[in-house]
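> I'd like to go over a predicted model; first the sequence, then the structure.
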Amino acid sequence: MNRLAVYCGSATPEDPRYVALAREVGEILARRGIGVVYGGGKLGLMGALADGALTAGGEVIGVIPDAMVKAEVANLACTELRIVKTMHERKAAFTDLSDGFLTLPGGVGTMDELWEAVSWAQLGYHEKPVGLLNAFGFYDGLIEFNAHMVEVGFVRPVHQGIIIAENELGALLDKMAAYRPHTPIFRMKAEEL
């Protein structure tokens, strides 16, 4: 994996562990030679992620809608800052520029990006690993809900492994690097659906 799209919050939670985690993830990715593609912001976990990677000498590509640039939240220190018009263009750029997706704690926007990466993998728009860093148990409920969707039958068994979840970054990156794509819906026959 040469680059990962990293999804995370633009907020700064009161608990300092989250910002410290984002900074550490940026540093570790840079030390491993993995570039960061992210939302291009300078605030919250996003800013900490970029700062960590840049401080460690890593590549950081920010992809940000022009409305956010006008709101003065763009991180001008990025190795490269790509300004797009829409969120759809932003997410397409994340997919085009990265070899996989890594999700850190975040809010609604982070969930939107995670679920789109999962949905696109399920359909067959990409065959890249989708990692979920469950630091501090942040995603315990989401992991449980994903298992519930499989159990009920809304997620096919062949697709239940799309989300690769781990509590520790090293283990998660190892599993992502070893990821073998599943059979996407676009290649399945009607009777398999």
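Received it, and whenever you're ready, just let me know what you need. Residues are numbered from 1 along each chain as shown.
> contacts, neighbours, all on C-alpha from now
Noted.
> Which residue ranges of this structure form strands?
3-7, 35-38, 60-65, 80-84, 101-103, 130-133, 163-166 (DSSP state E).
> Return the set of buried residues in the third one.
Along strand 60-65, these residues count as buried under the neighbour rule (16 or more other Cα atoms under 10 Å): 60-65.
> about what we covered before: reformat the strands of the chain as TSV; add distance to Pro16.
Listed next are the strands of the chain as TSV, based on distance: least, Cα to Cα, whole Å:
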stretch	distance to Pro16
strand 3-7	18
strand 35-38	21
strand 60-65	23
strand 80-84	27
strand 101-103	18
strand 130-133	17
strand 163-166	21
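> The structure to be compared is supplied as follows:
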Amino acid sequence: MMVMGIFCGSSAGSDTAFIDAARVTGKALAQAGIAIVYGGGRVGLMGAVADAALAQGGKVIGVMPRLLADQELSHPGLTTLHVVENMHERKAKMAQIADGFIAMPGGPGTLEEIFEQWTWAQLGIHDKPCAFLNVNGYFDPLKTMNETMVCQGFMKQPYADMLTFSDSIEDILRVFATYTPPHKWTPAFRQVG
């Protein structure tokens, strides 16, 4: 069974479109037979994704640091909950379990998690696809920054192209189904400047 890593806010955000998108995502993944691994929370977009998937009979795996689990922030209905010692272990466990990663609207923690997976993919540590579910243009500034990094010579175009930006979970799943990672250590990538 394919497992999708989801990074998203523990808050619902200021627009109901965010929570609606979280519910649509959880439902769509469960209906597609794709399991979810996420941070294990019961609130915000995290809780909405899990609730929607579970309501469809989907498999939902949570990975939560002990500190947060001890504060009773974990979702009570998960298929599996892994309690780990810290955030580093959480990210490593999610990376081990997931076959791909989708970031939904969230704060700095969401960005830090998806950036790490994207960086690891660039380095060839894994070959898993990464995407941004761009609800209401939330990630438009990041998409622009992605293009700026290429234009200013800090990233090669194939690494920018690794990312999918879409407001549709179905589109993201279609891209992931045919994803081929760039080859980091080929002659084209050894060029300087």
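Great, that's in hand. Predicted model, so just to flag it, every value in this text is computed and none were measured.
> Tabulate the buried residues of strand 60-65 of the first structure (JSON lines), appending distance to Pro157 of the first structure.
As requested, those are arranged in JSON lines below (distance: Cα to Cα, whole Å):
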{"residue": "Val60", "distance to Pro157 of the first structure": "35"}
{"residue": "Ile61", "distance to Pro157 of the first structure": "35"}
{"residue": "Gly62", "distance to Pro157 of the first structure": "35"}
{"residue": "Val63", "distance to Pro157 of the first structure": "34"}
{"residue": "Ile64", "distance to Pro157 of the first structure": "35"}
{"residue": "Pro65", "distance to Pro157 of the first structure": "36"}
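> And the helices in the second structure, which stretches?
Along the second structure, the segments classed as helices by DSSP state H run 16-31, 44-55, 66-70, 87-97, 108-123, 140-151, 157-160, 169-177, 187-190.
> do you know which of those helices lies nearest Leu81 of the second structure?
Closest approach to Leu81 of the second structure among the helices of the second structure (Cα to Cα): helix 66-70, 9.6 Å.
> packing partners for that closest one?
If contacts are counted by 3 or more Cα pairs under 8 Å, 6 or more residues apart in numbering; DSSP states H and E, helix 66-70 of the second structure sits against strand 80-84.
> Return the mean post-superposition distance for the strand it packs on against the first structure.
In the superposition against the first structure, strand 80-84 of the second structure averages 0.3 Å from its aligned positions (mean Cα distance after the TM-score superposition for the first structure).
> Can you give the distance of that strand from its chain's centre?
Relative to the centre of its chain, strand 80-84 of the second structure is centred 18 Å away, using Cα atoms, centre = their mean, to the nearest Å.
> buried residues in that strand?
Buried residues in strand 80-84 of the second structure (16+ other Cα under 10 Å): 81-84.
> what does stretch 4-23 of the first structure give?
Result for stretch 4-23 of the first structure [16+ other Cα under 10 Å]: buried residues 4-10, 12, 18-19, 21-23.
> who's in contact with that stretch?
With contacts defined as Cα atoms under 8 Å, 6 or more residues apart in numbering, stretch 4-23 of the first structure is touched by 34-39, 41-53, 94-95, 97-107, 109-110, 113-114.
> Show me how to select, in PyMOL, the buried members of these.
Selection command for PyMOL covering only the buried members of the contacts of stretch 4-23 of the first structure, criterion 16+ other Cα under 10 Å:
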select buried, resi 34+35+36+37+38+39+41+42+43+44+45+46+47+48+49+50+51+52+53+94+95+97+98+99+100+101+102+103+104+105+106+110+113+114
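> one step back: and which of the buried residues of strand 60-65 of the first structure is nearest Leu123 of the first structure?
Of all these, Leu123 of the first structure sits closest to Val63, with 24.0 Å by Cα to Cα.
> Surely Ala117 of the first structure and Asp99 touch.
No. If you go by Cα atoms under 8 Å, Ala117 of the first structure and Asp99 don't touch, sitting 11.8 Å apart.
> Skip the chain neighbours and tell me the closest residue to the aligned residue in the second structure for Thr79 of the first structure.
Matched to the second structure by TM-score structural alignment, Thr79 of the first structure sits across from Thr79. In space, and not counting its chain neighbours, Thr79 of the second structure is closest to Val60: 5.3 Å by Cα to Cα, 6 or more residues apart in numbering.
> got the contact list for that neighbour?
Taking Cα under 8 Å, 6+ apart, we find Val60 of the second structure in contact with 35-38, 50, 53-54, 78-80.
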